[in-house]
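**Student:** Need coordinates for the below:
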Amino acid sequence: EPDIGKELKPVLWNSKWIPIAENGCGDYLCIDTDPSEAGVVGQVLYFWHDWGKRSIEAKNIFEFIEICLKEESE
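**Tutor:** Below you'll find the model as predicted:
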């Protein structure tokens, strides 16, 4: 059952998602170059290979890096 946020097009995979990191198990962190009308080009999403969940983690790569840096300092 897909669990896809409104910022993403309702597909399980989009060839315009650009993987930028992976965990070795088939899951990817991607930059979305083809968002839905509610999303923004460049938003960062998690793609889980064995689960229909697709979630936006940040509005762009810079915001994502800031989130990572804040988590690291805590």
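**Student:** Going by C-alpha atoms from here, please, whenever you check contacts or count neighbours.
**Tutor:** Noted.
**Student:** Please give the element, helix or strand, for Ile20.
**Tutor:** Per DSSP states H and E, Ile20 falls inside strand 17-22.
**Student:** To check against the first, give me the structure of this:
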Amino acid sequence: MKVLLAFNLQLSTKMANHTIIFNSTPPVPIPTGTLLTEAARLAGVEITQPCGGQGRCGRCAVLVQNGGIRRRSTLRL
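**Tutor:** Have a look, this model is predicted:
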């Protein structure tokens, strides 16, 4: 199962907050820096991670509707 997400960037004076929608779920406010897996958990959505959270299996496909993203490097020492 692929999960399609939608983000809307809302800037505040304290910290940027985002609204995340998993397929048909109600919008959930998520603070900047929240991992996708944690955002899913907060929204009540289970995402299986065959790649162990490395972002290689495609289970966490994301559609950014507004704003930008910073992809975490998968390089490890």
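**Student:** Give me the TM-score for these two chains.
**Tutor:** In this superposition the chains share a TM-score of 0.29, using TM-score structural alignment, normalised by the length of the first structure; 42 aligned residues with a C-alpha RMSD of 4.1 Å.
**Student:** need the helices for the first structure, in chain order.
**Tutor:** Ranges of helices within the first structure are 61-73, based on DSSP state H.
**Student:** if we can go back for a sec, by how many degrees do the strand holding Ile20 of the first structure and helix 61-73 diverge?
**Tutor:** Per axes from the mean of the first three to the mean of the last three C-alpha atoms, to 10 degrees, the angle that strand 17-22 of the first structure makes with helix 61-73 is 20 degrees.
**Student:** Name the nearest residue to Lys53 of the first structure, ignoring sequence neighbours.
**Tutor:** Nearest residue to Lys53 of the first structure in three dimensions, chain neighbours excluded: Asp3, at 4.5 Å (C-alpha to C-alpha, 6 or more residues apart in numbering).
**Student:** Can you report how many residues lie near Leu69 of the first structure?
**Tutor:** Residues lying near Leu69 of the first structure (other C-alpha atoms under 10 Å) number 11.
**Student:** Who are the contact partners of Ile30 of the second structure?
**Tutor:** 17-20, 39 (C-alpha atoms under 8 Å, 6 or more residues apart in numbering).
**Student:** before we move on, back to that, packing partners of the strand holding Ile20 of the first structure?
**Tutor:** Packing contacts for strand 17-22 of the first structure, counted by 3 or more C-alpha pairs under 8 Å, 6 or more residues apart in numbering; DSSP states H and E, involve strand 28-32.
**Student:** angle of the strand it packs on against helix 61-73?
**Tutor:** 150 degrees.
**Student:** Counting by contacts, list what strand 28-32 of the first structure packs against.
**Tutor:** Going by 3+ C-alpha pairs under 8 Å, 6+ apart, strand 28-32 of the first structure lies up against strand 17-22, strand 43-47.
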